[in-house]
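> Structure of the sequence below:
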Amino acid sequence: MTHNISRFGGKIALVTGGSSGMGLATARRLLAEGAQVVITGRDKARLDAAVDALRGGDRVLAVQADAARSADLDALTAAVRDRHGRLDVVFANAGVASFRPNAEISEDEFARVVDINFKGVFFTVQKALPLLSVHAAIVINASWTLHRGLPGASLYAATKAAVHNLARSLAAELGPRGIRVNSVSPGYIETPMFHDNVSPDAHTAVLAEVASRRLGTAEDVADAVAFLASAEASYVNGQDLIIDGGLVAAISREMI
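Next up, the predicted model:
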């Protein structure tokens, strides 16, 4: 796809969980279109490797931060304020997977997943609010599992439904400030997280569910996030964009 190298010219973008997968691909896309990008990650080695891979020079600021830790988010917003003074785009992407039967979910696992996937997103946005410019855009990473039941995903899907509802509520709340808030719901996207949670033996069955007959790529998601964050989506607000190759809405021939 041909990129519009000026679409984010002069813009400041924050991508949480930007050291791999969809976050890294989105950071790369926003850089290619002219933005200055701040990325976060919990693991310093992976964060440093991401900075090297992006090759953005001083247009990339990496901040080691855990989205579940309020002190880390305070340090993140302080770093953004000191470096740039504002934010025009926020991609609240940091999250973890958890796929196990409901009966096997402990309180510790519940707290871990909710702290990162929901609380982390909630307070990432809250702490970013004072930095958001007029006509800023927020995109929250949700999941196709909020639209269709998946065995073993009750905890994960509930957190993703929560952040989508957060996006809709914030769209109403922040609309008077000119700030738009949307979410994306990726399907089966080929990322390290996908491979950590789906065994190679299950890939054939997964593909059989997808009408497009392929796994999505991190770049597919980056394309959608860039659109929602751009002026081209200036009248798109409070929406969820499903990026799943037809997983939710269409039945593949192999499933008939």
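
> alpha carbons only for contacts and neighbour counts from here, please
Noted.

> Any idea which residue is closest to the centre of the chain?
For the chain, the residue nearest the mean C-alpha position is residue 93 (2.7 Å; CA atoms, centre = their mean).

> check contacts around that one.
15, 16, 17, 18, 22, 23, 121, 140, 141 (CA atoms under 8 Å, 6 or more residues apart in numbering).

> What's the local residue count around the third one?
Read it as residue 17. Using other CA atoms under 10 Å, residue 17 is surrounded by 27 other residues.

> what helix or strand is it on?
Per DSSP states H and E: residue 17 is located in neither a helix nor a strand.

> For the residue nearest to it when sequence neighbours are not counted, which three-state class applies?
Spatial nearest neighbour of residue 17, chain neighbours left out: residue 94 (4.1 Å); criterion: CA to CA, 6 or more residues apart in numbering. With DSSP: H, G, I helix; E, B strand; the rest coil as the basis, residue 94 sits in coil.

> Check the one 4 residues further on too.
Reducing the assignment to helix, strand or coil with three-state DSSP, the entry for residue 98 is coil.

> check contacts around it.
113, 153, 155, 156.

> Residue 236 too?
Shown in contact with residue 236 (CA under 8 Å, 6+ apart): 180, 182, 228.

> Just say helix, strand or coil for the second one.
Per three-state DSSP, the secondary structure class of residue 182 is strand.

> follow-up on the earlier one: show me the two of the contacts of residue 93 that sit farthest apart.
22 and 121 (15.6 Å; CA to CA).

> who's more crowded, these two?
Remark: of residue 22 and residue 121, residue 22 carries more neighbours, 28 against 25, as counted by other CA under 10 Å.

> this one as well, want them side by side:
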Amino acid sequence: MERPGFRGKVVLVLGASGGIGAALVHRLLASGAQVIAAARSPERLAMLAREVEESAQLLTCPVDVRDPQQVADLLSQVWERTGRIDLAIYCAGIEYLGPLKTIGSAELEEMMATNFYGLFFLLQQLLPLMEQQREKGTIVSVSSPMARLAFPWASAYAASKAAGDALLTGLRRECRRSGVRLLTIYPGPTATGAGQQLPPERLPRWHEHGQKMEAGRCAELLLRAVAAGQTQRALTRSLRLLFLLERWLPSLSERICAGMPV
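Just a heads-up that it's a prediction; the model follows:
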């Protein structure tokens, strides 16, 4: 289905090599957008390009979001090529789960560097560029329900995503007159392969149980949320209910979250 709101737009997707990010690239190209797909793996980006038959509307850019200079070089390359960025979606993320004692320092550093620092570097360098545009752009952080609900065995991961949430909230207030939109979107359980790098004994049962939506469906709902322009949006009804419980019945929310099976 064509989405006129994205036709002709310049869209940057970070973390585009798989999962939700790759699904977003497919749907944005189908909508007529010009897409810059950025990710750490050149091989997976090449595979993505083959999947869309080397579309002329797709530019792939290997980048490590943990390196501020690589982020700066990416934005410079895109700006030189297009002269604007209408929409940037930050999907890059890494998830290490398990009891706190099992989270190694290298895992913690990788989560903070990917889930928070990369987002920080993008915002710090892209906001001034978008503020120069005649039509101001939109920056989207694809967060996680764990940033607000923090189930057992997800405490460190939750902290890394919550840091990104706080950054977006503060910047929305700081830049409220700039015209640039800053959105936080919570996908809910999605079949992306996240956590597959972990040994089975570190995967909580709540992570594997229950129905997960396909990445393509998640991308579809995410783009609808972007078009609607809500500053914060949970993509599933069950997740919205949990967020309401967290706000209005915190004691019940605490019992539900603490009782998730590990």
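
> sorry, back to before: tell me which residue of the second structure matches up with the residue nearest to the centre of the first structure.
In the second structure, the residue paired with residue 93 of the first structure is residue 91, using TM-score structural alignment.

> now do residue 111 of the first structure
Checking TM-score structural alignment: residue 111 of the first structure goes with residue 109.

> For its match, the count of nearby residues, please.
Residue 109 of the second structure has 13 nearby residues by other CA under 10 Å.

> Am I right that it is in a helix?
Yes. Applying three-state DSSP, one finds residue 109 of the second structure inside a helix.

> Identify the residue range in the first structure corresponding to stretch 58-73 of the second structure.
Counting by TM-score structural alignment, stretch 58-73 of the second structure pairs with residues 60-75 of the first structure.

> Now the terminal residues of the matching stretch, how far apart.
Stretch 60-75 of the first structure has an end-to-end distance of 17 Å (CA to CA, to the nearest Å).

> Not counting stretch 24-31 of the second structure itself, show me its contacts.
With CA under 8 Å, 6+ apart as the test, stretch 24-31 of the second structure has contacts from 1-4, 6-7, 13, 16, 34-35, 37, 52, 57-58, 216, 219-220, 223.

> Select the longest helix from the second structure.
In terms of residue count, the longest helix belonging to the second structure (DSSP state H) is helix 155-174.

> in the superposed pair, what's the mean gap between that helix and the first structure?
For helix 155-174 of the second structure, the mean deviation from the first structure after alignment is 1.4 Å (mean CA distance after the TM-score superposition for the first structure).

> Is the aligned partner of residue 37 of the first structure in the second structure part of a helix or strand, or is it coil?
Under the alignment by TM-score structural alignment, residue 37 of the first structure pairs with residue 35 in the second structure. Using three-state DSSP, the structure places residue 35 of the second structure in strand.

> show me the contacts for residue 35 of the second structure.
Contacts of residue 35 of the second structure by CA under 8 Å, 6+ apart are 10, 11, 12, 13, 25, 28, 29, 57, 58, 59.

> now it: how far from residue 8 of the second structure?
For residue 35 of the second structure, the distance to residue 8 of the second structure - CA to CA - is 10 Å.

> now do residue 169 of the second structure
According to CA to CA, residue 169 of the second structure stands 29 Å off from residue 8 of the second structure.

> do the same with residue 242 of the second structure
37 Å.

> Tell me if I'm right that residue 229 of the second structure and residue 183 touch.
Yes. Here residue 229 of the second structure lies in contact with residue 183, judged by CA atoms under 8 Å, at a distance of 7.5 Å.

> Looking at these two, which is more packed in?
Each of residue 229 of the second structure and residue 183 has its neighbours counted (other CA under 10 Å); residue 183 has more, 23 against 14.

> can I assume the more buried one is in contact with residue 231?
Yes. Counting by CA under 8 Å, residue 183 of the second structure touches residue 231, with 4.5 Å between them.

> tell me, what's touching those two both at once?
Overlap between the neighbourhoods of residue 183 of the second structure and residue 231 is empty, taking contacts as CA under 8 Å, 6+ apart.

> before we move on, the earlier item: higher neighbour count, residue 242 and residue 8 of the second structure?
The residue with more neighbours, out of residue 242 of the second structure and residue 8, is residue 242; 21 against 15, by other CA under 10 Å.

> what kind of secondary structure is that one in?
Judged by three-state DSSP, the three-state class of residue 242 of the second structure is helix.

> now swap in residue 28 of the second structure and tell me
From three-state DSSP, the assignment for residue 28 of the second structure is helix.

> For burial, what's the neighbour tally of it?
The number of residues near residue 28 of the second structure, taken as other CA under 10 Å, comes to 26.

> ok so, going back, is it possible to export the contacts of residue 98 of the first structure to TSV including distance to residue 46 of the first structure and neighbour count?
As requested, the contacts of residue 98 of the first structure are exported to TSV (distance: CA to CA, whole Å; neighbours: other CA atoms under 10 Å):
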residue	distance to residue 46 of the first structure	neighbour count
113	21	20
153	27	17
155	27	19
156	24	25
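
> Report the two members of these separated by the largest distance.
In these, two members sit farther apart than any others by CA to CA. They are 113 and 153, at 11.6 Å.

> which one's the longest strand in the first structure?
strand 132-141 (DSSP state E).

> list the helices and strands that one packs on?
strand 87-92, helix 154-174, strand 180-186, helix 218-229 (3 or more CA pairs under 8 Å, 6 or more residues apart in numbering; DSSP states H and E).

> So which bits of that strand are buried?
Neighbour counts over strand 132-141 of the first structure (16 or more other CA atoms under 10 Å) mark 132, 133, 135, 136, 137, 138, 139, 140, 141 as buried.

> Hmm, residue 85 and the first one touching each other?
No. Counting by CA under 8 Å, no contact exists between residue 132 of the first structure and residue 85, whose distance comes to 9.3 Å.
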